[in-house]
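K.L.:
just to be clear, the model below is a prediction. Sequence and coordinates:
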Amino acid sequence: MTSTDSRTTKPLKFAAVGLDHGHILGLVHGLIGAGAECVGLWSETDTPHTAALAERAPRIPRVAEADELLTDPDISLIVTAAVPARRAGIAVAAMRNGKDVVADKPGAITLDQLAEVRTAVAETGRFWSVAFSERTASRATVRARRLIEEGAIGQVVQTMGTGPHHLRPHTRPSWTFDPGLAGGILADIASHQVDQFLYLTGSTSAEVVSSTVGNFAHPEYPEFEDFGEVVLRSPHAHGYARVDWYTPDGLGVWGDGRLTVLGTEGYIEVRKNIDLLGRPGGDHLFLVNGKGTQYLESDDVELPYFPAILDDVVRRGDTAIPQELVFTATELALTAQANATRVGCLG
């Protein structure tokens, strides 16, 4: 079913403002796959992602000025994967021009930026969503939530998430190594794990118990953080996350992301990208409880995020990721970043 704008029978129109991170490809194609129409692209710089979008969707025009898209009354939604430091400003401008926003994570890199976004949401009535792709693009993670809701592991007590990444410095833009532009490893990568903690434990609030950032392997980039960890606690659950830039080239994928959900009657483990025993692809889910140990396929699980975004634009809903949950996940990641103990080359 094609999602349509309430003002027309044509597909809902959206535009991409800021193409600096490769996640823009998933955002654009996710929305197109859900039935929307991309009507414009703008980027501050030429990037490989600009060329990739042009190749995959050659009919989408690229405009010279971002304001052409931000002020176009026919565009209902703006997506952005700009340099992280620019994303909040783009989002605020879009909302003040009557548009909803989907941002790549991190949607903001400082608490002050987050406060500006909160104000814009409150004053305009538009929504600001952050596409935490380790949840929104992970069929196994969606399935894990369903198993939890069915009582498969009892009461959830803790989540443990890891987010290892390839660095390959020669392939990365210079802003990657500047926390003033990229936001730092907890603000950026660990926001995935914070979002999953809230999503899988059913927590609507939490506190940062402790956080650490470090640089152990890249002294040539003295401000860059290649390691981070954070401990979270909500009124009824606990969470631990570790993120890093140490994935070895021999693994074959960009990172062996793992998620373990501990319950009072069992546990779930999700291997996001690779099964070390050799099963192909990603989205590997293991369920252990009183009935035994199972390996569960997730290929048939539908990803609800992008269809829900389009429905929220049209119906003014709050279903893709509730707005307050987006705020909470972002605030926790930014608080962890701001208050982190610095170790290694950063010490």
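P.N.:
Cool, got the structure. Numbering: from 1, shown residues only.
K.L.:
every contact and neighbour count from this point should use C-alpha atoms.
P.N.:
OK.
K.L.:
where along the chain do the helices fall?
P.N.:
Using DSSP state H, the helices of the chain run over 23-33, 48-56, 66-70, 84-96, 111-124, 133-136, 139-149, 179-182, 185-188, 190-201, 305-315, 323-338.
K.L.:
so which of these is nearest residue 274?
P.N.:
The closest of the helices of the chain to residue 274 is helix 139-149. By Cα to Cα, the value is 12.3 Å.
K.L.:
now the angle from the closest one to helix 190-201?
P.N.:
Interaxial angle of helix 139-149 relative to helix 190-201 (axes from the mean of the first three to the mean of the last three Cα atoms, to 10 degrees): 30 degrees.
K.L.:
coming back round to it: quick one: closest of the helices of the chain to residue 257.
P.N.:
helix 133-136 (8.8 Å).
K.L.:
contacts made by that closest one with the rest, please.
P.N.:
By Cα atoms under 8 Å, 6 or more residues apart in numbering, the residues outside helix 133-136 that reach it are 141, 142, 192, 195, 196, 272, 303, 304, 305.
K.L.:
in addition, the following structure is provided for comparison:
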Amino acid sequence: MNDAVPIRFAAIGLDHAHIFGQTRGLLAAGAELVGVATRDERSGIAQTFHENAPDVPTRSEAELLADPDIDVIVTAAIPKDRAEIALAALRVGKDVMTDKPGCTTMAQLEELRATVAETGRIWSVTYSERFEVPAVARAGEIARSGRIGQVVQTLGLGPHREGDRAHLGASGGRPDWFYDEANFGGILVDIASHQFDQFLWFTNSTTAEVASSTVANYAHPDDPAFQDFGDVVLRNDHATGYVRVDWFTPEGLPTWGDGRLFILGTQGYIELRKYVDIAGREGTNHLFVADADGVHHESCDDLPVTYYRQFLDDVRDRTETACPQEHTFEVMRLALQAQADAVRQGHLA
């Protein structure tokens, strides 16, 4: 593909607010948005998307998939539908960028793996808590430099706010599918896929096993198919990881979640406060390092992120610079396994 010709993409599925970051990232990297389709035009996210991009034509899914001039399909559909959309796109020769989770069942994952192998197309899951957070990219540079020694453990915290306005679009609340495990895949598949990605990446691992996992409904007795808490212990032959995710962010916190990541090395450690330094410094993307030379703070707000540009390079060059395909598969395998094996607590049905 000629680098001078912009990559054309279409969005199918406007059900989650991550579609805004995905399309914004692709546009900023030089791609061209040529059409959208969604199965629920009444959703708050779809309405907000159309308001923000009134010149982008709405077309049918079939029309977008059949258009030979469209190179990439991006989707943030209801999680259970993302694999179906991706498979259809892969089979007509298009590369796919999907919101996390990329799928919600092990059967979907196996079909995606087989279809990628058969078609040679790219199935990329946007793990935005790494790909869109400059502090995480900077932490990776530090970890890979050897400054904190060998990374032997990660501790990832992914709290979220149920009523966060930025995630609701034009609607007044979360849609019904948000409260049904069959639709969102379970809290460890949905939110914790970010933390599985970061564990593998920071520990330089290709695989791991789920040592233990828990899901719970502690505060939503009227929604017994919803999970508001989950945790996981991961391990392999050279590292361990702990993951905690929840929907308990208080209204008083000035962001949707106090996402934190701790990276333990044999000669130092890193702490990331991705979205807020609680009762501390202003802004986001705070990175702290303790190493042989002392304690250091870096503000990473102005550092670049590379995922979207690298993804477009991969589409052009048939490479894997944005994220290795096997890594993407393994992240989703771990998430699905953790969810399937989890001890269930609280008000869960």
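P.N.:
Cool, the structure landed. As the structure is a prediction and not an experimental result, all values here were calculated from the model.
K.L.:
give me the TM-score for these two chains.
P.N.:
The TM-score (TM-score structural alignment, normalised by the length of the first structure) is 0.96; 341 aligned residues with a Cα RMSD of 1.3 Å.
K.L.:
one step back: can I get the contacts of helix 133-136 of the first structure in CSV including neighbour count and distance to residue 21 of the first structure?
P.N.:
CSV is the format used below for the contacts of helix 133-136 of the first structure (neighbours: other Cα atoms under 10 Å; distance: Cα to Cα, whole Å):
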residue, neighbour count, distance to residue 21 of the first structure
141, 28, 23
142, 21, 24
192, 27, 16
195, 24, 20
196, 25, 22
272, 24, 20
303, 18, 22
304, 15, 23
305, 21, 20
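K.L.:
quick check, nearest of these to residue 329 of the first structure?
P.N.:
Nearest to residue 329 of the first structure among the contacts of helix 133-136 of the first structure is residue 195, at 5.2 Å by Cα to Cα.
K.L.:
give the equivalent position in the second structure for that closest one.
P.N.:
Taking TM-score structural alignment as the criterion, the aligned counterpart of residue 195 of the first structure in the second structure is residue 197.
K.L.:
quick check: chain neighbours aside, which residue is closest to its match?
P.N.:
Computed as Cα to Cα, 6 or more residues apart in numbering, the closest residue to residue 197 of the second structure that is not its neighbour in sequence is residue 331, at 5.5 Å.
K.L.:
to which residue of the first structure is that neighbour aligned?
P.N.:
Alignment of residue 331 of the second structure against the first structure is given by TM-score structural alignment, with residue 329 as its counterpart.
K.L.:
its match: neighbouring residues, count only.
P.N.:
As a burial measure, residue 329 of the first structure scores 27 neighbours (other Cα atoms under 10 Å).
K.L.:
most packed of the helices of the first structure?
P.N.:
helix 185-188 (a mean of 28; mean count of other Cα atoms under 10 Å).
K.L.:
against the second structure, what's the mean shift for that helix, could you check?
P.N.:
On superposition with the second structure, the average gap between helix 185-188 of the first structure and its aligned counterparts reaches 0.2 Å (mean Cα distance after the TM-score superposition for the first structure).
K.L.:
roughly how far is that helix from the heart of the chain?
P.N.:
On the basis of Cα atoms, centre = their mean, to the nearest Å, helix 185-188 of the first structure is displaced by 11 Å from the centre of the chain it belongs to.
K.L.:
against residue 294 of the second structure, how distant is residue 144 of the second structure?
P.N.:
Computed as Cα to Cα, to the nearest Å, the residue 144 of the second structure to residue 294 of the second structure distance reads 19 Å.
K.L.:
try residue 207 of the second structure
P.N.:
Using Cα to Cα, one obtains 33 Å as the distance from residue 207 of the second structure to residue 294 of the second structure.
K.L.:
same check on residue 188 of the second structure?
P.N.:
Remark: distance between residue 188 of the second structure and residue 294 of the second structure (Cα to Cα) = 36 Å.
K.L.:
ok, residue 64 of the second structure next?
P.N.:
Residue 64 of the second structure sits at a distance of 55 Å from residue 294 of the second structure (criterion: Cα to Cα).
K.L.:
ditto for residue 67 of the second structure
P.N.:
Using Cα to Cα, one obtains 57 Å as the distance from residue 67 of the second structure to residue 294 of the second structure.
K.L.:
the more surrounded of the two?
P.N.:
Between residue 67 of the second structure and residue 294, residue 67 has the larger neighbour count (other Cα under 10 Å), namely 12 against 8.
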